Each structure stands twice: as structure tokens, then as C-alpha cells.
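# got a predicted structure plus its sequence, pasted below:
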Amino acid sequence: MDANQIDYALNTFYLLICGALVMWMAAGFAMLEAGLVRSKNTVEILLKNVSAYAIACVMYFFVGYQIMYGGGTESGIIPSFGFGIGAENAPDGGADYSKMADFFFQVVFVATATSIISGAVAERMKLWAFFLFCLVMTSIIYPVQGYWHWGGGFLNQMGFSDFAGSGIVHLAGAAAALSAVLLLGPRSGKYGKDGRISAMPGANLPLATLGIFILWLGWFGFNGGSQLKISTFDDANIVALVFVNTNLAAAGGLIAALLTSRTLFGKGDLTMVLNGALAGLVAITAAPHTPTPSVALLVGSVAGVLVIFAILELEKNKIDDPVGAISAHGIAGIWGLLAVPLSTPGASFKVQLIGIVVIFAWVFITSSAVWMVLKMVMGLRVSQEEEFEGLDISECGLEAYPEFTSN
């Protein structure tokens, strides 16, 4: 093997391993959400997560990948439409890694975006309405805005910067989730007539904590793999910096959320602390490759504070998000994108803001349209009786904890 083939093989292997780590994040989201919902909805949330992953893989294979990376008009607004993955690359053709490896790495990102939605709509959405939305999200909505930046579209031409997806993945998922939650309304009993907010604690906090640890681990592939190569001296050093920055941002987000929780509530709220770590990871994802470790720690810490106030503000406005997904992925994603110019030469706050507005507007508007069509055709929400009984029984016919009484 010559040097080019060795580099090609090394980069391909690295991309595949990082993709596998990101795929493992699907398990993290499943565990986190299963731990934060009530026991009577556990089976349904697990079924949503594992099925959404499979739907994302199939739809992105058939349609999404070609939309996102198949080119488009000169304006960079309208992408090309095609099917399948396309021809394989070869080391003598100038490619740095296999196109199949690139597809695998990209498809697990799509699945991550759908996982964000499942937690926000938990405990009251019809299972098949969610699945049908996932078909559209992973085949059209996500790939179009992905093309605008990562596929060389107009956001990329403007100089918008989003290294691993604070906007393309996380803000997009949060926007789709918010559009659904606004149409769904809150869970029954969440808000009293007097404005009182009723706590609906999750059934398994050890499981939720395990979910965050899995996500934390998977994020090294999420951010580290986004360098796409590791075969050169410079690439290897950047990857090492990305790993350190990702880890510090998560730690900073967790500690900041812990201190904020102690200040606001007088106690360390585990659910807030877990979301603090997640927010730190989301925020640093926009630019984990350029800041110093100290700046990465700061970016994650700010996200850990913001996520708590965002969760409280959404609750106050009767936007019921059982797992805090909209805050952790949306608000932290916005902050991460705005923080890019702090460490990235040439990055513009104005362009970053334009990118945020474009991504949010596209995903929110198109998602709202799809949700409204689904609402008219089949309805989005289960009946009040089914919600009271729990979606495990009404949608799945199984109980996650049959030896215990549902709460």
C-alpha cells in the first residue's frame, strides 16, 4: 500500500468508529428519555427511539443523503434531488475516505435529530403520528437545511459556521419538537386552573443518568468525527483538542447547572444537572476545534446556566417538555452558534444569527405544516383515557414494569 492508501484506510476506519460512537448515542437518548418519563410510558418511549433510528437510516439512504450532498442550484438554496448513496470513492480518485463511511457517519446524525423530538412529545402523542413525521423529517426537512451549510449551500457560501451541528442537528431537532409541543398542548394534569405547575417526576433516574454518560461518551465521536480525517499531523492535533474541549464543556455545563440548581432551589436537582451536561455538549458542538480548553469550559458553563432558566421559562409559559429537550438542544444550540466568533477567526455574529434564524424558521414552519396535516388526517394526541392509562398499554400492549402499579 502506498501512503495515499494508508491515509485513506486510516481516515475511513476513524470515520466508521466515530459513526459507531454516534450510533451508540441513540441508546443514550433512549435511556435518558425512558428514565425521565413516568413508568406507564416507558415501553412506548423506547419503541419510539429504536424505531426512529431505523426510519432515519432507511429514509436518509433512499432520499436524504442525495438531497444533502448531491449539489444544487447556483444560488445554493434549492438542492438536487436523487436517490441512494451514489458511486463509491477510491483512494486513487482523490478522496480522503470512503463515501460509504461518510454516509454512515452522516446518517447517525440524522437519527440524533429525531431522538430530540421523541422526548419533547412524550406521554401524549400517538405513536404512528410520530413515525410518519420521522419519515418526512429524515428524508426532506433535515437534509434541506443540512445542504444549506454542510452540502455547500447558501449558508456555507455566506460563511456560516457550525462544525458538528449545534444548529444543523440540535437546533433543528428542537425546532421540530417545539412545533409539535405547541400543537399537542401539555400533558393532562400538568397545569392547574390556578396556574399551579404539577411535578411529574421520571420513573427511573438511574437510567436517565446512565443515558447522559452514554451520550457523553458518544459525543466524542459526534464532535471528533466531524473533523473527518485523522491521518495528518494537523488533523490528529485538532481531533485531540476536540476531545478535550468536548469533555470540558460537558463538565462545565454540569457543574454550572449544579451550582445554579443549588442557588435557585436550595438543592441539587439531578434532572437539571443532567440537562446541564447535555447543554454543555450541545453548545460546544458548533466549534469544538478552535477554542482553547478554557474557552470551551466557559461555553459549556454558560450553557449549563441557560438551560435551567430556559426549562423554567418554558414551564411558566405552559410549554410542556417532559425531558427538557427543547431547552437543552435549542437554547444551548443557539448559544453555541453565537459563541463561535469568540474563538473562530473570520466568523461573524451577524452571519451566525442569520443561520440560526434560517434553520429555525425552515424546520419550525415545515414541521408545523406536517404536524397539522397529520392532526387533520389521523390526530396527534391520544385520548385522555389512554393518556391516564399510559401509552405502554394503549400503543404497545406491554408494561415495562409489570410487577409495579403504574404511576
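Cool, the structure landed.

# only C-alpha atoms from now on, for both contacts and neighbour counts.
Fine.

# quick one: end-to-end length of stretch 116-128, please.
Taking C-alpha to C-alpha, to the nearest Å, stretch 116-128 runs 17 Å from one end to the other.

# and the contacts of that stretch?
29, 33, 37, 41, 44-45, 48-49, 130, 170, 173-174, 176-178, 180-181, 184, 187, 320-326, 329, 379-382, 387, 390-391, 395 (C-alpha atoms under 8 Å, 6 or more residues apart in numbering).

# dropping in the other structure now:
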Amino acid sequence: MDNATFTANNVWMMVCTALVFFMHTGFALLEIGLTRQKNTINILFKNIFIITTGLLMYYIGGFNLMYPGDFNGFLGFSGFGLQTDAAGLTPEYASGGYTYWTDFLFQGMFAATAATIVSGAVAERIKIGPFMAFTIFYVGLVYPIVGSWQWGGGFLSTLGGEDAGFHDFAGSTLVHSVGGWGALMAIWLLGARIGKFNEDGKPRAIPGHNIPLATAGVLILWLGWFGFNGGSVLSADPALTSLVLTTTSLAAAAGGLGAFIVSTLAYRNYDLTMFLNGILGGLVGITAGADLMSPNEAVLIGLIAGAIIVGGVALIDRLKLDDPVGAVTVHLICGIWGTLAVGLFGDKAGMDQLLYQLAGVGSAGVFCVLSAFLILFALKKTTGIRVSRDEELEGLDLHEHGMDAYPDFRMNQH
């Protein structure tokens, strides 16, 4: 490979790294927009903690846990910290797609996303300390172990032989459902926010305080997905990169439209939040197979994901679970759908592939549910994980941080 191609590949991967980093801005704006003003500082604090601590945990051990080299296919570790020889900075590394340092940074941005998904689901009632402890364990251990099973050359990547195996291009299961399973366990153990369900158990809407910010957050996430999926090509290959960006965008558009149509038919109103989550559902749904799908298949996958969003939100409410931002529906349910879609559509469609996809969903699900439950249950029995009734009613910004996101400056004018 000539140096110009190697340089172009590496520059593209660095651009994608920046786009994935920018997604954390989108997550933060979406979460604060869909929740109440009194908890804004708390949510922003959690998001900043996730990206800073997540990146450091991935540096300390996560990267080498996820990419351990030769291992038994289930658990391996190649040491603490980062180190490379000269070959790690040349086309000899990663088939000339990027350098060792770019590899770490790109993957590190993915790692923090799993805990960010949980942040939105537990908003407005979790103690900040236990959440930070959960983030450290989940990003530092759980996410890289699951990732190693496929992207690190583990057992999922070899199911059925070298040319077969589980396929998850950019992480419908390995990123999104990992976060989604953690979110599901967290909201189950936490319980619903005060006032979410009435005495008859029927759900009540708790409106977010800034829908314009939530809308901006979704558009930023869509932009960031160009790096999330586009960077997962692992080079600047023109044909595959352009296909992936096309299928990603078409699925997002179809997901939004699908959720809009189904929610309008079901509830007789034009619900912007359903529209927004439909876009995210389409993005999560295409992520597993963005490299395998035709434009028509991408649209179909997105449309179905949009419909799933409407049904999934209703299902979560029916189960008496409280997910303020719809994280479980978007990232877990649509993540599962997108993973299974690889066996139904695209270049690898077939019964054998569908079984491999089911195996990946099941193994990741069992491990993440058990891990998240053990971490959160231990925290619940020791420090407790939920704030007091008074703290919840008055807002976490005041009690956890002693700050107000929107101070009334008029009170300070002379």
C-alpha cells in the first residue's frame, strides 16, 4: 500500500473519531431536552463523567481486554496501558487502514457510548455516586468483554467456520444492546419516577423541558452516525464507505417516517418525540448490517424500526417501567431487530446466519443482564442507588450539585 492511501485511510478514521466524539454532545442535549429543568446539571455531569472516565478506563485496560490477541475466545487480556512498536504506525498495522493510536481512540469513543445509553434511562432519580461506580465497571469490564467475542476475534466471530459467524458491522448488539440491557436492569431496580404512574397503574406523560434541544441532539447524533458507521469500514474505501453512509441515512429517514406514521395512526397526534426516536431507532437498526444492505433493504429496516419504536414505548409503559428518553426501546429493542435483520436481508441473509445472529443476541444479553444486575444490586444493597423523595421532587441539580442550569439573573440585578 502506498503512503498516500495509508494517509487518506488514517485521516478518514480520525475524522470519524471526531464525529463519534461529537455524538456525546447529541446524547447530552437529547437527554436534558426530554427531562425536566431541575435535573439538567445532573444529566450533563453524568455525560461528562462518562466520556472522561470511559476513555481513561479504556486506556487502562479496556482496549487490551477487547483486543487481547490470541485467546480462548471468551476472555483474554494483553496487559495494562498502551504500547506499540514502529509497525503500529505503518501500513503493516490493520491492513493499512489506520495506526495503532487511531485504533485506540476510535474504539475508545465507542466504549463510552454504552454507559451514555444507561444515563438517559435512569435520569431524574439515580444517585450520582452509584451511577459513576456503575459506569466504571460497565465501560471498563462488561463492554470490552462482549466486544472481544466478535471484534476481538472471539467465539462469535468463528461460529460456523472462518467465512461465517455472527455479523455486527458497527454495534447494534455489541454497543447499543449492551447499553440497552444495562439500562433495562437499571430502571427495573430503580423503579419509576414519582408521578409517572397513577394509582391505577396507568402511565402519565412527564414532558421534557426543552424539545428544541432534544431535536438538535437527534440531528447531531445522526451526523455523528456517519462516523459511527462510516468509520466501521476501518478504512477510506470509497465504494464501501459511500454505501454505508447511504444505507445509514436512508434507514434513519425511514425510521423517523415510520414512527411518525404509526404513532399518528395510533394516537391521532403528530408526536415530535416519537418522530425523533424513530430516527434513532432506524440508525440503531441499520448499524449491524449497514455494509450488507441495498438502499431498498435499508429503507425497509428503518421503517420497521420506526414501527418498533411506537410499540416498544407502549410496551415499556405497560410493564410499569420508566424510561424518560426511550433508551431501552431505541437501543435494546431496535438493536436486537437490527442484528436479526442481517439474517433476513442483505448479502448474508439465510437461516444459518439468522441462527448466528440469535446466538450473538442471546449470549450478549445473558452476560449483560447478569453483569448489570450484579453491579447495580450490590450498589443498591450497600450505598443505595435512588435519591430520597424530597431530593427527587426538588431536583437533583440542587441536592447533588448545588447548582442551577438556568439561574434567574434578574434576581441579582441592582
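Happy to help now that I have it. Quick caveat, the model's predicted, so the values are computed rather than measured.

# give me the TM-score for these two chains.
For this chain pair, the superposition-based TM-score is 0.95 by TM-score structural alignment, normalised by the length of the first structure; 397 aligned residues with a C-alpha RMSD of 1.3 Å.

# just to revisit the earlier point, filter the contacts of stretch 116-128 of the first structure down to the buried ones.
29, 33, 37, 41, 44-45, 48-49, 130, 170, 173-174, 176-178, 180-181, 184, 187, 320-326, 329, 379-382, 387, 390-391, 395 (16 or more other C-alpha atoms under 10 Å).

# from those residues, which land in helices?
29, 33, 44-45, 48-49, 130, 173-174, 176-178, 180-181, 184, 325, 387, 391 (DSSP state H).

# ok, the alignment partner in the second structure of Ile55 of the first structure - contacts?
When the second structure is aligned by TM-score structural alignment, Ile55 of the first structure is paired with Thr53. Contact analysis of Thr53 of the second structure by C-alpha under 8 Å, 6+ apart lists Ile136.

# quick one: the strand or helix carrying Thr53 of the second structure to the first structure mean distance?
Under the criterion of DSSP states H and E, Thr53 of the second structure resides in helix 40-57. Compared with the first structure after fitting, helix 40-57 of the second structure deviates on average by 0.7 Å (mean C-alpha distance after the TM-score superposition for the first structure).

# give the contact list for the counterpart of Val244 of the second structure in the first structure.
Aligned by TM-score structural alignment, Val244 of the second structure pairs with Val242 of the first structure. Residues counted as contacts of Val242 of the first structure (C-alpha under 8 Å, 6+ apart) are 220, 223-224, 288-289.

# and if you look at Lys320 of the second structure?
Here Lys320 of the second structure is in contact with 192, 197, 201, 203 (criterion: C-alpha under 8 Å, 6+ apart).

# now the first one. Nearest residue, chain neighbours left out?
Once its chain neighbours are removed from consideration, Ala192 of the second structure has its nearest residue in Asp322; the separation is 4.8 Å (C-alpha to C-alpha, 6 or more residues apart in numbering).

# cool, the second one as well?
With sequence-adjacent residues excluded and distances taken as C-alpha to C-alpha, 6+ apart, Phe197 of the second structure is closest to Pro203, at 4.4 Å.

# now the helices for the stretch 201-350 of the first structure?
205-224, 233-265, 270-284, 293-316, 325, 332-339, 349-377 (DSSP state H, counting those that start in this stretch).

# save the ones you listed as CSV, and put in distance to Val22 of the first structure too.
CSV is the format used below for the helices of the stretch 201-350 of the first structure (distance: least, C-alpha to C-alpha, whole Å):
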stretch, distance to Val22 of the first structure
helix 205-224, 5
helix 233-265, 14
helix 270-284, 13
helix 293-316, 20
helix 325, 18
helix 332-339, 18
helix 349-377, 22
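
# what's the closest of those helices to Gly93 of the first structure?
Among those, helix 233-265 comes nearest to Gly93 of the first structure, with 20.8 Å by C-alpha to C-alpha.

# could you check the angle helix 270-284 makes with the closest one?
Between helix 233-265 of the first structure and helix 270-284, the angle comes out at 150 degrees (axes from the mean of the first three to the mean of the last three C-alpha atoms, to 10 degrees).

# buried residues of helix 233-265 of the first structure, list them for me.
238-239, 241-261.

# tell me the angle it makes with helix 293-316.
Interaxial angle, helix 233-265 of the first structure versus helix 293-316 (the same axes, to 10 degrees): 40 degrees.

# got the contact list for the aligned partner of Val361 of the second structure in the first structure?
Mapped onto the first structure by TM-score structural alignment, Val361 of the second structure lines up with Ile356. Residues in contact with Ile356 of the first structure (C-alpha under 8 Å, 6+ apart) are 167, 334, 337.

# is the second one in contact with Gly165, as I believe?
Spelled out, that is Ile334 of the first structure. No - counting by C-alpha atoms under 8 Å, Ile334 of the first structure does not reach Gly165; the two are 10.8 Å apart.

# Asn82 of the first structure: how many residues sit nearby?
You called it Asn, but residue 82 of the first structure is Gly. 16 (other C-alpha atoms under 10 Å).

# rewinding a little: tell me which of the helices of the stretch 201-350 of the first structure is the most buried.
helix 270-284 (a mean of 31; mean count of other C-alpha atoms under 10 Å).

# could you say what helices and strands it packs with?
Counting contacts by 3 or more C-alpha pairs under 8 Å, 6 or more residues apart in numbering; DSSP states H and E, helix 270-284 of the first structure is packed against helix 205-224, helix 233-265, helix 293-316, helix 332-339.

# in TSV: those helices, plus distance to Asn89 of the first structure.
As requested, those are exported to TSV (distance: least, C-alpha to C-alpha, whole Å):
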stretch	distance to Asn89 of the first structure
helix 205-224	22
helix 233-265	21
helix 293-316	35
helix 332-339	32
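
# now the residue most central in space within the second structure: closest residue in space, sequence neighbours ignored.
In the second structure, the centroid-proximal residue (C-alpha atoms, centre = their mean) is His176; its distance is 3.9 Å. Nearest non-adjacent residue to His176 of the second structure, counting by C-alpha to C-alpha, 6+ apart: His331, 4.9 Å away.
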